[in-house]
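Peer 1: Return a 3D structure for these sequence lines:
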Amino acid sequence: MKITNLSILILAAFSLIFLNSCKNSESDSASSSEEISTEAKTSEGNKSEEAPIILFFGTSLTAGLGLDTAEAYPALIQQKIDSLDLNYDVVNAGLSGETTASGLNRLDWVFKQNVSIMVLELGANDGLRGVSLEETRTNLKKIIEEAKAKNPEVKIILAGMQIPPNMGEEYTSTFKEIYPDLAQKYDLELIPFLLEGVAGDPDLNQQDGIHPTAEGQHILANTVWEVLKDDVQ
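Peer 2: A predicted model of the protein is given here:
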């Protein structure tokens, strides 16, 4: 997917703001991981305790930073599932400031559940911080491989991400290609760009220009659902 010129300009303008906010929040992420994840289950308890879990494993984009948990796209996915009377529980395991490295370290903890489907949304913070592309790729590979080792039947949906061009054209374009490359290598379903239709639109993002508003989260939910729906019906 291609970001419009307007999207690029706006994302570049606000990337430093987002980076600073992520650095501040990351220091609190480890200590708050258990608290956030304990509250992350978005179902209202009307399903069987044995219901398979759809795990949304990601960053502040998944956590719904700046919004009520019920407004984040994983909760909106739960609403779609409930409306279709499907027996799945959604768990929002998004954390602000999460990188692929910290996500890899947290994988054991979140997989202490009956994870049937994992939507993997990591890498944006790596890109904004200029983390080595090889390190990002390697961490994502390890997350995918360890998830499959823990549950060989788990279905993994990889959420593609793009970053502003301030890191240079080569870095930006190579970063973008990590996701389709890994999806092909591991035969994963791919969301080409999680923020498609939202990135760069001031009306769909909060004041930081990066994190979607409640309306923007609805668009994210629809984007994810287009890929996820065939796995749950």
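Peer 1: all contacts plus neighbour counts: C-alpha atoms, from now on.
Peer 2: Noted.
Peer 1: Could you point out the longest helix of this protein?
Peer 2: helix 5-38 (DSSP state H).
Peer 1: what helices or strands is that one leaning on?
Peer 2: strand 89-94, helix 124-129 (3 or more Cα pairs under 8 Å, 6 or more residues apart in numbering; DSSP states H and E).
Peer 1: go again using 10 Å as the cut-off
Peer 2: Packing contacts for helix 5-38, counted by 3 or more Cα pairs under 10 Å, 6 or more residues apart in numbering; DSSP states H and E, involve helix 60-63, strand 89-94, helix 100-110, helix 124-129.
Peer 1: And the residue nearest the centre of this protein?
Peer 2: Centre of the chain computed as the mean C-alpha position; nearest residue by Cα atoms, centre = their mean is E121, 2.7 Å away.
Peer 1: Looks like it contacts S96 (just checking).
Peer 2: No - contact criterion Cα atoms under 10 Å: E121 and S96 do not qualify, at 11.9 Å.
Peer 1: any residues in contact with both of these two?
Peer 2: Counting by Cα atoms under 10 Å, 6 or more residues apart in numbering, the common neighbours of E121 and S96 are 58-62.
Peer 1: Sequence B follows; please return its structure for comparison with A:
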Amino acid sequence: MHLVRLSILPLLILLAACGQSADPAPQADETARRATPSAANDDTPQVPVSGPERRILAFGDSLFAGYGVGVENSYPAKLEDALRARGIDARIVNAGVSGDTSGAGRQRLPFVLDKQTDIDLVILELGGNDLLRGIPPAETRANFETMLGELRERGIPVLLMGMRAPPNYGPEFQREFDALYGDLAREYGAELIPFWLETVYQRPELFQDDRIHPTEEGLQVLAIDTVAQVAEALPEPDE
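Peer 2: A predicted model of the protein is given here:
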């Protein structure tokens, strides 16, 4: 794949980030629980961790898998730290696989869910590779419908991490793709972050030398930017 400079097509390059795979084997490792949460760039005062353990499944592609930084420094790991800094006893299972399309995720999701117990929330992050490969938005939508239907049947709340199509895909494709996350969130009762890369995609200093994958600092920025929405998406714990 030819790399284009981030300054020219920042959004398209971020979408390409999902497509590179350092290891084709699935990564479903759980992030290590940290005794002392570290959310250095969060202005929210750290509070003691308390309450019941909240188990979150982070299901996505290389943007979750920790490409170039390691699973221990991935977005799910940073997010777990940020949640714990807010006093939430969070444990995040990282089920990010580099290169996954929504179709690959649809096939993989039931197997991953069968291996987990007591999941309080699924963070669903896919679609970038569909864009990279020119998969029709209707097909992407159908794959998400299958995944969201599976999660609804199992009674698991979902937070959708939205993506956007770049304008060079054409206005009709762009409209169809950009609308699907909001439509699906309303149809299936999921929470939604409309474009979860909003705060970094125009900041090239937050990307690795490949100008595609966020650095550890970039992932920290994303975690801090989204932690409040993730916390709000968690259902109230059972009494």
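Peer 1: Setting aside sequence neighbours, what's the nearest residue to the residue nearest to the centre of the first structure?
Peer 2: Of all residues not flanking E121 of the first structure in the chain, G58 sits nearest, at 4.4 Å (Cα to Cα, 6 or more residues apart in numbering).
Peer 1: and the one you found, what does it touch?
Peer 2: Counting by Cα under 10 Å, 6+ apart, G58 of the first structure makes contact with 92-100, 103, 119-124, 159.
Peer 1: Also S43 of the first structure?
Peer 2: 70, 75, 78-79, 81-82, 88-91.
Peer 1: you'd agree P180 of the first structure is in a strand?
Peer 2: No - according to DSSP: H, G, I helix; E, B strand; the rest coil, P180 of the first structure belongs to no strand; its state is helix.
Peer 1: Grab the nearest non-local neighbour of it.
Peer 2: Leaving aside its chain neighbours, P180 of the first structure sits nearest to L190 (6.9 Å; criterion: Cα to Cα, 6+ apart).
Peer 1: Remind me which helix or strand that neighbour belongs to.
Peer 2: Remark: L190 of the first structure resides in strand 189-191, with elements defined by DSSP states H and E.
Peer 1: tell me, that strand lands on which residues of the second structure?
Peer 2: On the basis of TM-score structural alignment, strand 189-191 of the first structure is assigned to residues 191-193 in the second structure.
Peer 1: What lines up with I54 of the first structure in the second structure?
Peer 2: So, by TM-score structural alignment, I54 of the first structure is matched to I56.
Peer 1: Its match contacts I88, doesn't it?
Peer 2: No - using Cα under 10 Å, I56 of the second structure is not in contact with I88, being 11.6 Å away.
Peer 1: if I look at these two, which residues touch both of them?
Peer 2: Joint contacts of I56 of the second structure and I88 (Cα under 10 Å, 6+ apart) are E80.
Peer 1: who's more crowded, the two?
Peer 2: For the pair I56 of the second structure and I88, the greater number of neighbours falls to I56 (23 against 20), based on other Cα atoms under 10 Å.
Peer 1: quick check, the more buried one in a helix?
Peer 2: No - using three-state DSSP, the assignment for I56 of the second structure is strand, not a helix.
Peer 1: who's in contact with it?
Peer 2: Taking Cα under 10 Å, 6+ apart, we find I56 of the second structure in contact with 76, 80, 90-94, 118-123, 157-158, 230, 234.
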